[in-house]
Structures are given as C-alpha cells and as structure tokens.
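J.: okay, structure incoming, though there's no sequence with it:
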C-alpha cells in the first residue's frame, strides 16, 4: 500500500492547529441526477441504514434510487437559493465566522475549514487543505449537538478511513457531542427569547429532533437521551414547566418503529386537545436545511393548521448567529487549550471559556 503524503512538504513550516467543522452534506443541484448521486452515497453508508448489505443493495438500487431522486429534487427545489443549498451556505458562513473569531484571538495559529460527510466538500478533500497549511493538531467538530451513530459515528468512520491511508497523522481531538454545553443551551434560549419578544409566546413550544430507529436506542445509542436532556436544559433556561413544551422526532424513513412521539402526528393531534398555537424549534440541527425549512416550516405547518390549529411559527436554527459562534468558539477553546503555543496567552483563553460557561 502506498500512503498519501504532502508533496514538497516544508519541514520548517510553523505548526498550526486545525479545526474541521462538519455537517451532513447536500446535493450539488436540486436535480434528479444530482440527487441520485447524493442519495446513493448517503444511503449506502452502513451507519445510516443498518440492514444486511446484499438485501439493502437490491432495495436501494432496485427501488429507492429509481423513485426517490425525482421526489427529493422537487423538495430541494423549494428551498434552493440563488447561491445554492441552504445547508452549504450556512455551514460555510459558520466556518468563516469561526475563522474570523479565532484569527482575532490566535492570529494564523488556528486554521478553520468545513466539510460535508456526503457530496462535495468531502472530509478527505478539506482535511488535505488543512494539512497542506501545516496543521499538526486537529480538532474535528461535527455540527451535531447530540451524538448519534448515523451522524457523529459516521463522521468518525470517514475520518478514520482517510487517516488509514495517510503517511503522517496529526494529533486528533474529536468532539462527539455538545448537547448539554452551557454556551449552546444559552444560544438556544436566546433565540427563543428573541422570537418571543417579536411575536409573543404560543400555547406550546415544540422541540423537534431528527428521528432514528427505535432499535438504535435499545442497542445503546445515546441520541434519544441526549435530545431529552437538551430539551430539559432549554426548558429550564426559559423557565418553562413540563406542560409548556414537548419533545418530538421527525423525518422517519421506512416501516420499522422510530423514536416517538412523531412530530407530524403530534401536531395533528394538538388542536383537538385545545392547543391552538405552537412554536417549533429544532435543537438538533445546527443549520437550516431541507428538514427544517420545508418539512418543519411548510409540511408540518400544513398538518397543524389543517387539523384546526390557528397559529404556527418556526423558530430558525442558530446558523451563524453570534450566540452560536460564541458557543462553538467556547467548545473549540476548551479543546485546544492544551495545544496553544507559548506565544499565545492561555489565561485569556481559559477566562473566555469560563465566562461562557458562567453566563447561564
């Protein structure tokens, strides 16, 4: 086996710290061909679909890839912007904001890049960009607050697969979850309060997370528990009682049982219980995408209003809002605190991280 290296590597290049923020990915265009390529890669990941490979190969190539791309292309077209995919735009903006924040603090010592698990801007491509800049210590921050095998676990798989073929490996720190980080909870609470100030409160605050099969929970995946902890901490920060909010799960796929209660069914049932106004937030999504803009913002709105609801509001994801960048910066500060070169004042970093945690 030949291991990949960096051509003309400069051994005198100053060592740097790299930060790689990652998200799920997006098709290159809202078109059937692009969706087919994207879905083939995404749904071929054994972390995403835990079905015997031969059986799944037949289902995927014989049925799903012949039906779903056209349907998904129509959905993506409804959220696509002149600049491209919302998820890609928001993830890029987050990385740029983090780079600006960390450059102001550390100069060019810390280099930030973003990558997608599937599709363009892949993890190997963006990782190579960081290593070419002299990165010898690397923090990987998957932008999934709650750990899940199909998301965070799959990201680590891709990273490990790339590292297996490299001649030289950087020191590595991998952020597996930040569902209960005080700065992240503060950012979520601030976004809800800001929405309340502009629109007032509704009868219920519904916290909707992406679903996953029930059997993953039964086999030890912590995602369900971490989602509920995020909800509880956010409710406490907002001063909500147990009757003021709900935790639900969306985007189920296939016929097997997924985590319940389901978001769509819950919204259809609430009006009959006297709940005529709801506000929905998605604390498991770091950036707005198809599942938040179209599924929550449009499809589930129709379910609620069609069942007799009177007022439905979606509270956008944190995206690149300053409070979110504060939270992500605090997480990164904690990870790199022991890696700082002597020319950087570690006391300033520690003070900032402590201040972020004490702000609750």
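T.: Received the coordinates, thanks. Keep in mind that what you see is a predicted model, and the values were worked out from it rather than measured.

J.: only C-alpha atoms for contact and neighbour calcs from this point on.
T.: Fine.

J.: so which residues of this protein form strands?
T.: Along the chain, counting by DSSP state E, strands occupy 16-25, 110-118, 135-142, 171-174, 204-210, 245-250, 277-281, 311-315.

J.: for residue 102, which of these is the nearest?
T.: Nearest to residue 102, of all the strands of the chain, is strand 110-118, at 6.6 Å by CA to CA.

J.: list of residues touching that closest one?
T.: 16-26, 38, 41-42, 91-92, 95-96, 98-99, 102-103, 121-123, 126-127, 130, 135, 154-155, 158 (CA atoms under 8 Å, 6 or more residues apart in numbering).

J.: which among these end up buried?
T.: The neighbour count (16 or more other CA atoms under 10 Å) marks 16-26, 38, 42, 91-92, 95-96, 98-99, 102, 121-123, 126-127, 130, 135, 154-155 as buried among the contacts of strand 110-118.

J.: okay, now the closest residue to residue 53 other than its chain neighbours: neighbour count?
T.: Leaving aside its chain neighbours, residue 53 sits nearest to residue 46 (7.8 Å; criterion: CA to CA, 6 or more residues apart in numbering). For residue 46, the neighbour count with other CA atoms under 10 Å is 14.

J.: cool, residue 159 as well?
T.: The number of residues packed around residue 159, counting by other CA under 10 Å, is 17.

J.: same check, this time on residue 150
T.: The number of residues packed near residue 150 is 18, by other CA under 10 Å.

J.: report the contact partners of it.
T.: The contact partners of residue 150, by CA under 8 Å, 6+ apart, come to 47, 48.

J.: how near is it to residue 211?
T.: Applying CA to CA, to the nearest Å, one obtains 11 Å for the distance of residue 150 from residue 211.

J.: same question, residue 298
T.: In this view, residue 298 and residue 211 are 18 Å apart by CA to CA.

J.: please apply the same query to residue 336.
T.: Look at residue 336 and residue 211: by CA to CA, they are 32 Å apart.

J.: and what of residue 219?
T.: Taken as CA to CA, the span from residue 219 to residue 211 is 15 Å.

J.: ok, now residue 240?
T.: Distance from residue 240 to residue 211, by CA to CA: 24 Å.

J.: looking at these two, which one has more neighbours?
T.: Using other CA under 10 Å as the criterion, residue 240 and residue 211 rank with residue 211 on top: 20 against 15.

J.: another structure for you, compare them:
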C-alpha cells in the first residue's frame, strides 16, 4: 500500500491533534462615535482638528487636489485664530463640552446596560480627534470584545456624518488580522425613546420658563446638492420634526424647522436659521425658543452659534425673548432610552 512520507503513522504521538478549548464569546462592545473636537481651545489644536475634519472627502465634496490648496492656504492660516476665542468662551473646566457631555452619555449607557444584566463594554470615540476610533476599538478588543456594535451619535443619517464614521471603523478594521464582528446603526431619528426625550426636554423647559410664540428646531445644514444626489438627511430631519410636533399636541403649531452652520458659497438646505430669526423679529415675533435635535451633545455650533450669535441677531431686529433649550447631553432618561435601543439591536449576541 502506498504511504505518503508526509503523513505520520497513527501511532506517532505527533499525529495526535489537541482539541481546543471552547471559544468564549466575551462581552459585547458598544462603540459610540461622535463628530470630534479640538484637544484644546488654542489655534494650534484647532488647526490640527480642522485639517483632519476638512480633509475628509465626505465632508467637503470637491476634488481634493483643489480643496487641499484652499484648505492649507486661506482656511488653516486664518480660521483657527478666529475660532480660538469662540472655543475658549464655551470650554468647560473638564474640557470640550462635546467630549464632556458625550462621556456623560456613554457612562449612562454603560450603567443601564449593566443594570439590565448585559455583558457589554462601552467605549466613546471621536471621528476626528481624540479619543480616536482606532484606540477605542483597541480598548474594546483588549477587554475581550470580539463583537462590536457601532452607534454613531447622529439621529439623522448623512453621508458626511454617519457614513464617514462607518468608513473610519471599516478602514481601521482593514488593518487588523483578527477582526471583530461588527454591526452598524444607520439612524434613530424616529426612535420612540429619542422622541420621548426631546418632548420631555421641551415640556420640562416650558413648565419652568413658560411657552414662547415659536419653537424653532435648528438642524445642522448640508449643501443642497448632496440631498439632490440622494442623501436622505433632509427627510430624516423632517420626520423627527413631525413626530415631535405630534407629541406636543396643540403646542405643535409652534414648531418650525431651519438649518444652520452654512460654509462656503453654494446653496445649503433652507430655510436658514439666522435669517429666519431676523425676519421673524422684523415681523413682530417677540419670543422664540430654539433647540437643536440633530446634536446629542452641546458644542460650538449650539453654544456659540445658536445660543449667542442667533440670540444677538434676533434681539437686534426687535425680538424681546430668545431662549436656547440645551441638547439631551447626558440626560439619564435619554441614556436609558439609548441603552434600551442598543440592547434591542443585540439579538443573537446576548
């Protein structure tokens, strides 16, 4: 009988194959991803942050060879020093508001998952800046997480926010030999727990301070062309606004929607926030409350642009009362709602 010299005889001890021990599933990793923030309110830190943020082709959709000349020239030379005083005005003792409040939310989600008996580890990452996506994934892997659910902290989907967070996770995973298993959350703009939290935020504020003539929901803007090319962001925003309007019942008639944070010369989603406030004041509107449902944590765009610049514009045109309703931040009821939503997405994993 033919015998291969490459196969040992059954009696050979080297032929005995050891049986591996059962593979342990380990805890599930929960990766919360927010946009990002400079490490400090200084021109140097802001410049580093803007270089990473504005170099993302999903954020600025013009040919990179053209854009990089503009970015590294006029933008990064002038803009950081202009932004530094604005960041300093909103900076907290613990650091950037966006980072501080995002950590509060992450801690709350972790506590609720633990209270529900889930074997889960929660890590926070920033798409741009620190803590980085790579470091957060490494941290979860070191804790034994071979399954990670990625939750971008954007209720409404946009390619320039949610999609680029997915891109970053996938890019880093492409460098790993032993990749974790991933699940991705695309949106939660109609999630009942999210709408509940927004309604509660509004009603509690009105119970304490009284109702305004109008409640303005200011969402972050996008270039109009991105929506025309298929981005569902505008629809997502309007769905959120409609559900909140319904929840507020008769007070839903006070709700209006605008878009903020224009950048560049092209047309963005309309109506624009500051021009709308100016027009209202000129037409005799005296009291307005503004909230930003698309932001889960307060940041420069809410605390400076909306709370200060838009207030000044409204009062300058004759308005009398302008109030900003804070983001959900680390609100315990919202943390519980988000934890419940995440838990529901873990079917088969836990």
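T.: That came in fine, so what should we check first? Since this is a predicted model, take the numbers as computed values, not measurements.

J.: TM value for the aligned chains?
T.: TM-score for the superposed chains, counting by TM-score structural alignment, normalised by the length of structure 2: 0.92, backed by 330 aligned residues with a CA RMSD of 1.4 Å.

J.: skipping adjacent residues, who's closest to residue 189 of structure 2 in space?
T.: Nearest one to residue 189 of structure 2, counting by CA to CA, 6+ apart, is residue 155 at 4.6 Å.

J.: what about the counterpart of the one you found in structure 1, how many residues nearby?
T.: Here residue 155 of structure 2 is matched to residue 145 in structure 1, going by TM-score structural alignment. Neighbourhood size, residue 145 of structure 1 [other CA under 10 Å]: 24.

J.: kindly report the same for residue 281 of structure 1.
T.: Residue 281 of structure 1 has 24 neighbours, counted by other CA under 10 Å.

J.: which residues touch it?
T.: By CA under 8 Å, 6+ apart, the contact list for residue 281 of structure 1 reads 205, 206, 207, 208, 314, 315, 316, 317.

J.: same check, this time on residue 256 of structure 1
T.: residue 213.

J.: quick revisit: include distance to residue 78 of structure 1 when you put the strands of structure 1 into TSV, please.
T.: Shown next, in TSV, are the strands of structure 1 (distance: least, CA to CA, whole Å):
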stretch	distance to residue 78 of structure 1
strand 16-25	17
strand 110-118	21
strand 135-142	26
strand 171-174	35
strand 204-210	20
strand 245-250	19
strand 277-281	20
strand 311-315	17
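
J.: what segments of the stretch 101-250 of structure 2 are helices?
T.: 133-142, 164-173, 192-209, 224-228, 233-247 (DSSP state H, counting those that start in this stretch).

J.: tell me which residues of the shortest one are tucked away?
T.: Which is helix 224-228 of structure 2. 226, 227.

J.: ok, the third one next?
T.: By neighbour count on 16+ other CA under 10 Å, the buried set for helix 192-209 of structure 2 is 193, 194, 195, 196, 197, 198, 199, 200, 201, 202, 205.

J.: spit out the contact partners of the corresponding residue of structure 1 for residue 317 of structure 2.
T.: The alignment partner of residue 317 of structure 2 in structure 1, by TM-score structural alignment, is residue 307. By CA under 8 Å, 6+ apart, residue 307 of structure 1 lies in contact with 268, 269, 271, 272.

J.: 6 Å instead, please
T.: Residues in contact with residue 307 of structure 1, defined by CA atoms under 6 Å, 6 or more residues apart in numbering, are residue 268.

J.: any idea how far residue 280 of structure 1 is from it?
T.: To residue 280 of structure 1, residue 307 of structure 1 is 16 Å away according to CA to CA.

J.: over to residue 69 of structure 1?
T.: Distance of residue 69 of structure 1 to residue 280 of structure 1, computed by CA to CA: 28 Å.

J.: same check, this time on residue 180 of structure 1
T.: 20 Å.

J.: more crowded one of these two?
T.: residue 280 (25 against 18).

J.: what does residue 276 of structure 2 correspond to in structure 1?
T.: Counting by TM-score structural alignment, residue 276 of structure 2 corresponds to residue 266 in structure 1.

J.: check residue 285 of structure 2 too.
T.: Correspondence of residue 285 of structure 2 to structure 1, assessed by TM-score structural alignment: residue 275.

J.: how about the helices of the stretch 101-250 of structure 2 in TSV, adding distance to residue 84 of structure 2?
T.: As requested, those are arranged in TSV below (distance: least, CA to CA, whole Å):
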stretch	distance to residue 84 of structure 2
helix 133-142	25
helix 164-173	26
helix 192-209	30
helix 224-228	29
helix 233-247	30
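
J.: do you know which of those lies nearest residue 88 of structure 2?
T.: The nearest among the helices of the stretch 101-250 of structure 2, by CA to CA, is helix 133-142 at 25.5 Å.

J.: mean deviation, the closest one versus structure 1?
T.: Here the mean offset of helix 133-142 of structure 2 against structure 1 after fitting is 0.5 Å, by mean CA distance after the TM-score superposition for structure 1.

J.: if we can go back for a sec, ok, the residue nearest to residue 189 of structure 2 - contacts?
T.: By CA under 6 Å, 6+ apart, the contact set of residue 155 of structure 2 is 187, 188, 189.

J.: could you redo the last one with a cut-off of 10 Å?
T.: 162, 185-191, 194, 233, 236-237, 240, 293-296 (CA atoms under 10 Å, 6 or more residues apart in numbering).

J.: please apply the same query to residue 148 of structure 1.
T.: Residue 148 of structure 1 neighbours (CA under 10 Å, 6+ apart): 47-48, 154, 176-177, 212, 216-217, 221-224, 226.
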